[in-house]
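Student: After the sequence you'll find the predicted model.
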Amino acid sequence: MKITKVETFAVPPRWLLCRIETDEGIVGWGEPVVEGRAATVRTAVGELAELLIGKDPSRVEDHWQLMTKGSFYRGGPVLSSAVAGLDQALWDIAGKSLGVPVHVLLGGAVRDRVRAYSWVGGDDPAGITDAVHAQVEAGFTAVKMNACGPMNRLATVRDIDDVTARAAAAREALGPDRDFAVDFHGRFHAANARKVLPHLAPFNPLFAEEPLLPDYPHLLEGLTAASPVPIATGERLYSRTDVLPALQAGVAVLQPDLSHAGGISEVRRIASLAETFDTLIAPHCPLGPVSLAASLQVAFTTPNFLIQEQSIGIHYNDGAEVLDYVVDTEVFRFHQGHLALPTAPGLGIEVDEAAVRAADGRTPDWHNPVWRHEDGSFAEW
């Protein structure tokens, strides 16, 4: 079997999908994207495709090594995300060619179902209670929200009150048997995070995500040691070498993204590395159907897995949904906040190719907002 074609599709709301075709008619799908840089990643996928055309798709690891190390300049979000999508598609072909789900090729499932959480916003605190109640009624046992909107360099009393009010509202709506996580989104400086985190502790969040920008790994150990709330990070870390300082700093939860961190091949290794630090894995995935399907294949085979992010019904899905691009939506049906073990070959989903082709280029490239402080200086989004 040989690879004959690699295609990419930019589809709403902000996703990029790739398709690898073989001469035996087996097709694999992946999701290589950096949110806000889809066009750039699309170019990178085209460049990497030159390494794959005419090659045997079953040599997944050899392809991964060549795509990641065959160039003098390596790594970073664009190249790692391009590799990630192609790697997902190669695993999809491998499973389909053998008639088994990818999780079988990874050693088999270690659990029967995967717990997932749903987003409830948080940039604007209005409606948090209603949003949480809606997810509880839908059967979810966990939600995640942003800690704040734009944040001052050092929190004022009002800032702290606003952050804790969100947490208090979520905890009251959830009760003692469900969880919420708080995403700081890299909007806090180190001193600010240290100042605010103790105020969240009485509400027992599952974790506080990205309280520091990934630019400051040398400050992470001090924060994790001082924080009464478990610290999570990892969506902007793209390899084992990237995540190692976070693990050494003692983070409780690592959040590699299957569409950013080198795909199934590398995230599988990241999870194993995290296990040696007694760190849990909660894959980052505010993305589309292929990324979620790939995440589940890893989640079901990872002993130190905690919970899965997913974007079905997320606030930014305007004009398109995860379920719009799959033929059989049953694989993504939630049962009491959990997803069942996929049984179909490959990534476990059938992509609706007609829908993907029809959606390609339908909307302009998405770019994240740019925020500014009251004095006009740049603020983290």
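Tutor: Looks like it came in fine.

Student: CA only for contacts and neighbour counts going forward, please
Tutor: Noted.

Student: wait, V229 sits on F203?
Tutor: No - counting by Cα atoms under 8 Å, V229 stays clear of F203, with 9.7 Å between them.

Student: Looking only at neighbour counts, state which of those two leads.
Tutor: Neighbours were tallied for V229 and for F203 using other Cα atoms under 10 Å; the higher tally belongs to V229 (22 against 18).

Student: Distance of that one relative to A38?
Tutor: 34 Å (Cα to Cα, to the nearest Å).

Student: now swap in A226 and tell me
Tutor: Taking Cα to Cα, one finds A226 at 38 Å from A38.

Student: Give me the more crowded residue out of these two.
Tutor: Per other Cα under 10 Å, whichever of A226 and A38 has more neighbours is A38, with 25 against 12.

Student: tally of neighbours for V356?
Tutor: Using other Cα under 10 Å, V356 is surrounded by 20 other residues.

Student: Next SSE downstream of the host helix or strand of it?
Tutor: Assessed by DSSP states H and E, V356 sits inside helix 353-359. Following helix 353-359 in sequence order, the next helix or strand is strand 371-372 (DSSP H and E).

Student: helices or strands up against the helix or strand just after that next one?
Tutor: Toward the C-terminus, strand 371-372 is succeeded by strand 378-379 as the next helix or strand (DSSP H and E). Counting contacts by 3 or more Cα pairs under 8 Å, 6 or more residues apart in numbering; DSSP states H and E, strand 378-379 packs against strand 371-372.

Student: rewinding a little: so which bits of the helix holding V356 are buried?
Tutor: Of all the residues in helix 353-359, those buried under the rule 16 or more other Cα atoms under 10 Å are 356, 359.

Student: Go through this structure and flag its longest helix.
Tutor: helix 76-98 (DSSP state H).

Student: What is it packed up against?
Tutor: Using 3+ Cα pairs under 8 Å, 6+ apart: helix 76-98 touches strand 15-22, strand 27-30, helix 38-49, helix 60-69, helix 102-105, helix 263-275.

Student: Tell me what angle it forms with helix 38-49.
Tutor: Inter-element angle recorded for helix 76-98 and helix 38-49: 60 degrees (by axes from the mean of the first three to the mean of the last three Cα atoms, to 10 degrees).

Student: any idea how far helix 76-98 is from the chain center?
Tutor: Its chain's average C-alpha position is 15 Å from that of helix 76-98, according to Cα atoms, centre = their mean, to the nearest Å.

Student: try it against this one:
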Amino acid sequence: MKIQTAEVVVCSPGRNFVTLVLTTDDGLVGVGDATVNGRELAVASYLRDHVAPLLIGRDAHAIEDTWQYLYRGVYWRRGPITMAAIAAVDTALWDLKGQAAGLPLYQLLGGRSRTGIRAYGHAQGQSVGALVDSVHALQEQGFTAVRVQVSTPGLGPGYGVPEQAQIGLYEPARSGAAPAEELWDAGPYLRNMPKVFDSLRSAFGPELSILHDVHHRLTPIQAARLGKSLEEYDPFWLEDLTPAENQQAFRLIRQHTTVPLATGEIFNTVFDYLTLFSEQLIDYARSAVTHAGGITGLKRILELASIHQIKSAIHGPTDISPIGLGAALHLDAAIHNFGIQEFMQHVDSTYDVFDVGYTFEHGQFQPGERPGHGVRFDIEAAKRFPYRQAYLPVSRLLDGTVHDW
């Protein structure tokens, strides 16, 4: 089974997506996701101009060899653009292999390790009352785990809270020549969050799993203070407390709190996690199939995590296409150290282009039984949704200093 064509499609049915479409000489079509939010055209060019020509005529079954060829052979390794491009190829090849075998992808990964894949949804509000309403709405959809984000008084909507909130949906990208800018001040945030968690536990009791994302905004000692202040409310986890590139920073956080910690959604390879894993400084690894070298790359990361009793929590925002989510669900079903799956819900127009085989009910996913990863891409439908320039926001401190968003 040889690769005959490799086409790169950029479209925007709700969000910008970069999709690789591989066709074999026996007529099978496999697809992979290469979306890098706000830098979509960079990875599209990388794929179209540098990777696609290398794929023509290659054995579509040779997944490991192709992965190493694109990783080691290029010399300039790692980074989000390179690893997203490799991920798209890898995911499309696994899709093709599953179709050729007539089996869903999870069967090729060793079969099921569980009967369902628990997911968490996104709740948000500009006030605690609005946040409570958002959580209630997600519970009605079957979620038993919810990520909660709320505005800090005096700072505007803030991370994870849009100005016009749709329950269960959050569209952070902004069309146009420049990103939106958000204000950040750690002081009022740190004073406010214990009050928020106290209100949530009062409203929902101890059974609801409550997650919170700080999005890299605290220093290590501020992160330690937050974890310590929230322990009594039993968070499921605190996510991205501080920029995790400084892996040693998590030693300080661990010294001061027993709240479970999650990080890694911007990580691309296993090397980003070595200290975090070996010293058990986190509890959940957050990389995505789309950004960590595909099924092959992420499976390596999670296998190393399992040795250190660290669980998976694969990144699932709306700037990862249903292809990336669909592939992740098959990995979720197969690995032993599954923790939870993020589920940020796409808008309806996304499903005009992506036909999914997975299902969600009662707070859990099923990956589906279609051969391959089960997500199909409609190239003709994609033409109705041309690329639109869009960026994630930028964060600034009150004095104007650019901060981590």
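Tutor: Arrived safely. Computed from a predicted structure; not experimentally measured.

Student: just to revisit the earlier point, check the mean deviation of the longest helix of the first structure from the second structure.
Tutor: Compared with the second structure after the fit, helix 76-98 of the first structure shows a mean deviation of 0.7 Å (mean Cα distance after the TM-score superposition for the first structure).

Student: Specify, as a residue range, where that helix falls in the second structure.
Tutor: Mapping helix 76-98 of the first structure onto the second structure (TM-score structural alignment) gives residues 79-101.

Student: now N37 of the second structure: how far from Q389 of the second structure?
Tutor: From N37 of the second structure to Q389 of the second structure the distance is 10 Å (Cα to Cα).

Student: and if you look at D352 of the second structure?
Tutor: Taking Cα to Cα as the measure, D352 of the second structure falls 20 Å from Q389 of the second structure.

Student: just A186 of the second structure next, same as before
Tutor: 31 Å.

Student: Next: L238 of the second structure.
Tutor: Look at L238 of the second structure and Q389 of the second structure: by Cα to Cα, they are 32 Å apart.

Student: What helix or strand is the residue mapped onto F365 of the second structure from the first structure located in?
Tutor: In the first structure, the residue matched to F365 of the second structure (TM-score structural alignment) is L339. Assessed by DSSP H and E, L339 of the first structure sits inside strand 338-340.

Student: Mean distance between that strand and the second structure after superposition?
Tutor: Strand 338-340 of the first structure sits 1.0 Å off on average (mean Cα distance after the TM-score superposition for the first structure).

Student: could you say what helices and strands that strand packs with?
Tutor: By 3+ Cα pairs under 8 Å, 6+ apart, strand 338-340 of the first structure packs against strand 113-119.

Student: how distant is the helix or strand just after the strand it packs on from the center of its chain?
Tutor: Using DSSP H and E, the helix or strand that follows strand 113-119 of the first structure in sequence is helix 128-137. Per Cα atoms, centre = their mean, the displacement of helix 128-137 of the first structure from the mean C-alpha position of its chain is 22 Å.

Student: relative to strand 113-119, how tilted is helix 128-137 of the first structure?
Tutor: Using the same axes, to 10 degrees: helix 128-137 of the first structure against strand 113-119 is 160 degrees.

Student: what span of the second structure lines up against helix 128-137 of the first structure?
Tutor: The alignment places helix 128-137 of the first structure over residues 131-140 of the second structure (TM-score structural alignment).

Student: List the buried residues in that stretch.
Tutor: Quick answer for stretch 131-140 of the second structure (16+ other Cα under 10 Å): 131-136, 138-139.

Student: Likewise for stretch 205-218 of the second structure?
Tutor: By neighbour count on 16+ other Cα under 10 Å, the buried set for stretch 205-218 of the second structure is 208-218.

Student: Closest one to R72 of the second structure out of the residues you listed, please.
Tutor: H216 (30.3 Å; Cα to Cα).

Student: Give the helix, strand or coil label for the aligned partner of that closest one in the first structure.
Tutor: With TM-score structural alignment as the criterion, the equivalent of H216 of the second structure in the first structure is G186. Per DSSP: H, G, I helix; E, B strand; the rest coil, the local secondary structure of G186 of the first structure is coil.

Student: Could I get the full set of strands for the stretch 151-300 of the first structure?
Tutor: Taking DSSP state E, counting those that start in this stretch, the strands of the stretch 151-300 of the first structure run over residues 179-183, 208-209, 231-233, 253-254, 280-281.

Student: counterpart of the last one in the second structure, which residues?
Tutor: Following TM-score structural alignment, the partner segment of strand 280-281 of the first structure in the second structure covers residues 311-312.

Student: who touches the matching stretch?
Tutor: Residues from elsewhere that reach stretch 311-312 of the second structure (Cα atoms under 8 Å, 6 or more residues apart in numbering): 283-286, 302, 305, 332, 337-341.

Student: switch to 10 Å and redo it
Tutor: 262, 282-287, 298, 301-303, 305-306, 331-332, 335-341 (Cα atoms under 10 Å, 6 or more residues apart in numbering).

Student: Check the mean deviation of that stretch from the first structure.
Tutor: Mean deviation for stretch 311-312 of the second structure: 0.7 Å (mean Cα distance after the TM-score superposition for the first structure).

Student: Please compute how far that stretch lies from its chain's middle.
Tutor: Its chain's C-alpha centre and that of stretch 311-312 of the second structure lie 13 Å apart, by Cα atoms, centre = their mean.

Student: cool, stretch 198-215 of the first structure as well?
Tutor: Counting by Cα atoms, centre = their mean, stretch 198-215 of the first structure comes out at 18 Å from the chain centroid.
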